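Trainee: sequence first, predicted coordinates after that:
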Amino acid sequence: MRKLLAVLVPLALLLGIPTTNAVASEDAQAPATIHNVTFVNQTGQTIWIGAAVNADSSVNMSGLPTLANGQSATVTIPEGAWPYHWRGKFFGRQGCTGQSGSTFKCAVGDCGPYADRCTLGEQPTSLAEFNFDQNDGLAPWYNVSYVNAFSLPITIRANNAQGGPPECETMGCAENLLPYCPQVNKRVGTNGTTPYCLNLDRDNKTAYSNALSSRCPKAYAWSKQDAEGGNQTVRQCRNCSGFTVTFHGV
């Protein structure tokens, strides 16, 4: 994917789509819409929600939920303060053990010693990525990324959306893609049991990206997939109250 989480420009510019280009000042009134993201756990196991942000998004999130199978929880995106955007990613940490703040560690998606927040860069995992930019009239932007790895199936659905397809479409897929993981990409977590599929070459088309894309075209499988003609990797939803991110089972 086109460095959604590393660049400092709106995704709309990366895709060649015009944006509002309005630049707010520190005294400007923030737009009223504040979005929520609801996480749903349908994995059959407990997951710990992790989050990380772009370098230009100053507010990393804490108080993230731990979800037993069947549970859900909602967080509010911190997009209302200057510079009126939040660009980042969420993921499900698996196989976590230990005491939060000291010995806490996850077999897949580990991102530091806390159960409710991340303090380190995460290990490769499935991602739900967002660009909440209140200065971009086409935002929010959203996508599912298996560019680094496939660990859990993810879907993203816009809540209370006003807009027809392809705007506000559900992205990702609920299908378990581990059975289609090439042998060379198969891995297990640090606990020796939790499986995932590691992308060994994120910037080129490979057997990994071909296998995953053929089963789940509405998710990134390699970093430049959004440049391919007819790709279905990214969507935007100008009018919605937020999103539901569902983690499915493997």
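Mentor: Perfect, I can see it now.
Trainee: for the rest of this, base every contact and every neighbour count on C-alpha atoms.
Mentor: Will do.
Trainee: helices and strands around the host helix or strand of Gly50, which ones?
Mentor: Assigned by DSSP states H and E, Gly50 belongs to strand 47-53. Where contact means 3 or more C-alpha pairs under 8 Å, 6 or more residues apart in numbering; DSSP states H and E, strand 47-53 is packed against strand 66-67, strand 85-93.
Trainee: quick one: the spatially most central residue of the chain and Trp141, what's the gap?
Mentor: The C-alpha lying nearest the average C-alpha coordinate of the chain belongs to Ala128 (C-alpha atoms, centre = their mean; 1.6 Å). Computed as C-alpha to C-alpha, to the nearest Å, the Ala128 to Trp141 distance reads 11 Å.
Trainee: check Cys237 too.
Mentor: 7 Å.
Trainee: rewinding a little: out of the helices and strands packed on strand 47-53, the one nearest Cys118 is which?
Mentor: strand 85-93 (10.4 Å; C-alpha to C-alpha).
Trainee: okay, the angle between that closest one and strand 47-53?
Mentor: Inter-element angle recorded for strand 85-93 and strand 47-53: 150 degrees (by axes from the mean of the first three to the mean of the last three C-alpha atoms, to 10 degrees).
Trainee: quick one: distance of strand 85-93 to the chain centre.
Mentor: Centroid displacement of strand 85-93 relative to its chain, using C-alpha atoms, centre = their mean, to the nearest Å, is 5 Å.
Trainee: which other residues reach it?
Mentor: Outside strand 85-93, the residues that touch it by C-alpha atoms under 8 Å, 6 or more residues apart in numbering are 5, 47-54, 56-57, 59, 77-79, 106-110, 125-135, 152, 247.
Trainee: try it against this one:
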Amino acid sequence: MPSNKTHYRALYRYLVFDGILASSATVFTLQNHCAYTVWPGTFCGNGIATLGDGGLSMAPGASVTFPVPPTWSGRVWARTGCNFDASGNGKCATGDCGGFLKCPGGGEPPVSLVEFTIGRDASDKDFYDVSLVDGYNVGVGVKAVGGTGDCQYAGCVTDLNLNCPADLQVKDSGSVVACKSACAAFNTPQFCCTGDHSTPETCSPTNYSQLFKDACPTAYSYAYDDASSTCTCSGSDYLITFCPN
């Protein structure tokens, strides 16, 4: 995290987000450690504020910082293989969101997701995780900075595209660019935790989800993987790194 963390806290102390006064904004810092450009997408699930206008481009080594208001709930992900025109219309090989640079909704699976629900204030808990429930496209990690509580690291450092089973692979120009979830690949209750498998007691890990879990122990590998994958912290800023070491 940059050394000017205190400066950001002061600067954003009374920012207004979509008409909502934020008494103390959390700060997200996104870093691209990939050897290629990524196009992060952001989506707010509760309508409080859109981060980075919903999407942007980040060259290798780039970083960008966003203030995030209290009670913000949403997701961040990386898109790859994108090509946009001057109006922001185009297409991405992975993580596409309707063909727009500035995402109006979530990313198209398979995609590695960072999920957040920010607390009401610095004493309230933030909840966050890295999820592979919708599959995997890019390694990502979340590090809490300056908070109190458990504040665990969440992430998937291993490149799952290298060992993705053949029936889960997504290819572009002959190369594996993403790895589907078993739910997306086979669409059965067993793999999707639906129907007769819609509860934690009836939806267990599968061979496919276990491959994800073995490679990335702190990431969600299937819908009910809460115990080892949901992280909490209070009063923290967050460093979100694509292709973490």
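Mentor: Ah, there it is. Values in this document were obtained by computation on a predicted structure and should not be read as measured data.
Trainee: please work out the TM-score for the two chains.
Mentor: The TM-score (TM-score structural alignment, normalised by the length of structure 2) is 0.75; 206 aligned residues with a C-alpha RMSD of 2.5 Å.
Trainee: before we move on, back to that, which of the contacts of strand 85-93 of structure 1 are buried?
Mentor: Among the contacts of strand 85-93 of structure 1, those classed as buried by 16 or more other C-alpha atoms under 10 Å are 5, 47-54, 56-57, 59, 77-79, 106-110, 125-135, 152, 247.
Trainee: these in helices, which ones?
Mentor: Using DSSP state H to define helices, no part of these is located there.
Trainee: for the residue nearest to the centre of structure 1, which non-adjacent residue is spatially closest?
Mentor: Val144 (4.8 Å; C-alpha to C-alpha, 6 or more residues apart in numbering).
Trainee: now do Gly147 of structure 2
Mentor: Closest to Gly147 of structure 2 by C-alpha to C-alpha, 6+ apart is Ser236, at 3.8 Å.
Trainee: equivalent analysis for Tyr8 of structure 2, please.
Mentor: Closest residue to Tyr8 of structure 2 apart from its sequence neighbours, by C-alpha to C-alpha, 6+ apart: Val27 at 7.5 Å.
Trainee: quick one: the helices in structure 1, in order.
Mentor: Under DSSP H, structure 1 gives helices at 11-14, 207-215.
Trainee: which helices and strands sit right next to the last one?
Mentor: In this case it means helix 207-215 of structure 1. On a contact count with 3+ C-alpha pairs under 8 Å, 6+ apart, helix 207-215 of structure 1 meets no helix or strand.
Trainee: OK, contacts around Ser221 of structure 2?
Mentor: The neighbours of Ser221 of structure 2, taking C-alpha under 8 Å, 6+ apart as the test, are 131-133, 209-210, 212-213.
Trainee: my error: substitute Leu239 of structure 2 in the last question.
Mentor: By C-alpha under 8 Å, 6+ apart, Leu239 of structure 2 lies in contact with 1, 28-31, 141-145.
Trainee: check the gap between it and Ser181 of structure 2 for me.
Mentor: Leu239 of structure 2 sits 26 Å away from Ser181 of structure 2, going by C-alpha to C-alpha.
Trainee: same thing with Asp225 of structure 2?
Mentor: Distance from Asp225 of structure 2 to Ser181 of structure 2, by C-alpha to C-alpha: 14 Å.
Trainee: and those two? Which one has more around it.
Mentor: Shown here are Asp225 of structure 2 and Ser181; by other C-alpha atoms under 10 Å, Ser181 has more neighbours (26 against 20).
Trainee: ok, and the closest non-adjacent residue to that one?
Mentor: Ser181 of structure 2 sits nearest to Gly135 (C-alpha to C-alpha, 6+ apart), 4.4 Å away.
Trainee: again, but for Val133 of structure 2
Mentor: The nearest residue in space to Val133 of structure 2 (C-alpha to C-alpha, 6+ apart) is Tyr222, at 5.0 Å.
Trainee: let me see the contact set for that neighbour.
Mentor: 132-133, 205, 209 are the contacts of Tyr222 of structure 2 under C-alpha under 8 Å, 6+ apart.
Trainee: mind putting those residues into JSON lines with distance to Gln152 of structure 2 and neighbour count?
Mentor: Formatted as JSON lines, the contacts of Tyr222 of structure 2 follow (distance: C-alpha to C-alpha, whole Å; neighbours: other C-alpha atoms under 10 Å):
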{"residue": "Leu132", "distance to Gln152 of structure 2": "17", "neighbour count": "28"}
{"residue": "Val133", "distance to Gln152 of structure 2": "20", "neighbour count": "26"}
{"residue": "Pro205", "distance to Gln152 of structure 2": "23", "neighbour count": "18"}
{"residue": "Ser209", "distance to Gln152 of structure 2": "22", "neighbour count": "22"}
